[in-house]
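Asks: sequence and predicted structure below; questions after.
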Amino acid sequence: MIVSALFTSVGINLGLCFLFFTLYSILRKQPKNVPVYAPRLFHERQSQQRDDFSLERLLPSPGWLKRAWQPSEDELLSDSGFDAVVFMRIFIFSLRVFTFAGIIGILVLLPINYLGNQLTADYDISHLPYKTLDSFSISNVNNGSNWSTTIFH
């Protein structure tokens, strides 16, 4: 795989993510979708439904993202139940582990793997977009390399 193709894929996925967040933000405000996105609120406030047209309903707003991450475990337990609390704990733990692993991988492993010369001896950074991802893999590190003892000792 070519690095430029990887960046193209990342760009497309980020664009799709932005599109889906925007669609969710707009669709959750539509009165016809209230039973889908907020069934408990729909059941509690069934008589208070308004069907007036508002331009605000058609504009995406990121405020729901902030509110989704704010509730404490006690609020989550009372509103959504024990399953939601366990799911959020697993999700937050996974984010912490992958953040730590990503930092180590980017700051330590990628430079070690890239500077190896098992596959090629070309270190020109201007050719980076055209290199394959093999130059960042463990197969590029020389056999019997002293990099691990140099960095960790």
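Replies: Cool, got the structure. Numbering: from 1, shown residues only.

Asks: C-alpha from now on. contacts and neighbour counts both.
Replies: Noted.

Asks: would you indicate which residues of stretch 106-113 are buried?
Replies: Neighbour counts using 16 or more other CA atoms under 10 Å place 109, 112, 113 of stretch 106-113 among the buried residues.

Asks: let's bring in a second model and compare:
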Amino acid sequence: MLVSALLTSLAINSGLCILFVVLYSILRKQPSNYEVYIPRLLAEGSSKRRSGFNLERLIPSPGWVRRAWKLSEEDRLSSSGLDAVVFMRIITFSLKVFVFAGIVGIFIILPVNCTGTAVDEIDFTDLSNNSLDVFSISNIKSGSQR
């Protein structure tokens, strides 16, 4: 695996993630998008359209993320609906699975792969092409009990 390819992919995906969070943060504050982002509150009459220019609407603010995580399921159900509750359950379940898999991967699988002997000699002239092979299953010899 190429280290440069891994770092390039990480940079591109991180940049796109930041871009989408910033765009969402800006677009959700625009009065023309209220039907998309808060239709239930508009239908109940709890929220009114705010017209006129406001500079604060054009500045991205990440405060909505913190407020979304702090809500209880009952509050989320009453304000946003069942789909928001189910979505947050999926996100929290995914995070729990990722944490469990990360702990298993870092403390069990990674040491087993690193102590393998299939890639004893690393070619330092071609380090960028095979430097991550030590951490993968390709470092375990075929037929090994590991």
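Replies: It's in. Bear in mind that the values here come from a model prediction, so they are computed numbers and not experimental data.

Asks: from the buried residues of stretch 106-113 of the first structure, which land in helices?
Replies: The members of those that map onto helices under DSSP state H are 112, 113.

Asks: let's have the buried residues of stretch 106-113 of the first structure in a markdown table, adding distance to residue 101 of the first structure.
Replies: Converted to a markdown table, these look like this (distance: CA to CA, whole Å):
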| residue | distance to residue 101 of the first structure |
| --- | --- |
| 109 | 10 |
| 112 | 15 |
| 113 | 16 |
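
Asks: beyond the lengthiest helix in the first structure, next helix or strand please.
Replies: Ranked by number of residues, the top helix in the first structure under DSSP H is helix 3-27. Beyond helix 3-27 of the first structure in the direction of the C-terminus, DSSP states H and E gives the next helix or strand as helix 34-37.

Asks: and that next one, what does it pack against?
Replies: Applying 3 or more CA pairs under 8 Å, 6 or more residues apart in numbering; DSSP states H and E, we find helix 34-37 of the first structure packed against no helix or strand.

Asks: tell me the buried residues in the helix or strand following it?
Replies: Next in sequence after helix 34-37 of the first structure, counting helices and strands by DSSP H and E, comes helix 39-44. Judged by neighbour count (16+ other CA under 10 Å), helix 39-44 of the first structure contains these buried residues: residue 42.

Asks: middle-most residue in the second structure, spatially?
Replies: Closest residue to the average C-alpha location of the second structure: residue 17 at 7.7 Å, with CA atoms, centre = their mean.

Asks: distance of it from residue 133 of the second structure?
Replies: Separation of residue 17 of the second structure from residue 133 of the second structure (CA to CA, to the nearest Å) stands at 28 Å.

Asks: now residue 36 of the second structure
Replies: Residue 36 of the second structure sits at a distance of 47 Å from residue 133 of the second structure (criterion: CA to CA).

Asks: between the two, who's got more neighbours?
Replies: Counted by other CA atoms under 10 Å, residue 36 of the second structure and residue 133 do not tie: residue 133 has more neighbours, with 18 against 10.

Asks: wait, what's in contact with the more buried one?
Replies: Taking CA atoms under 8 Å, 6 or more residues apart in numbering, we find residue 133 of the second structure in contact with 1, 119, 139.
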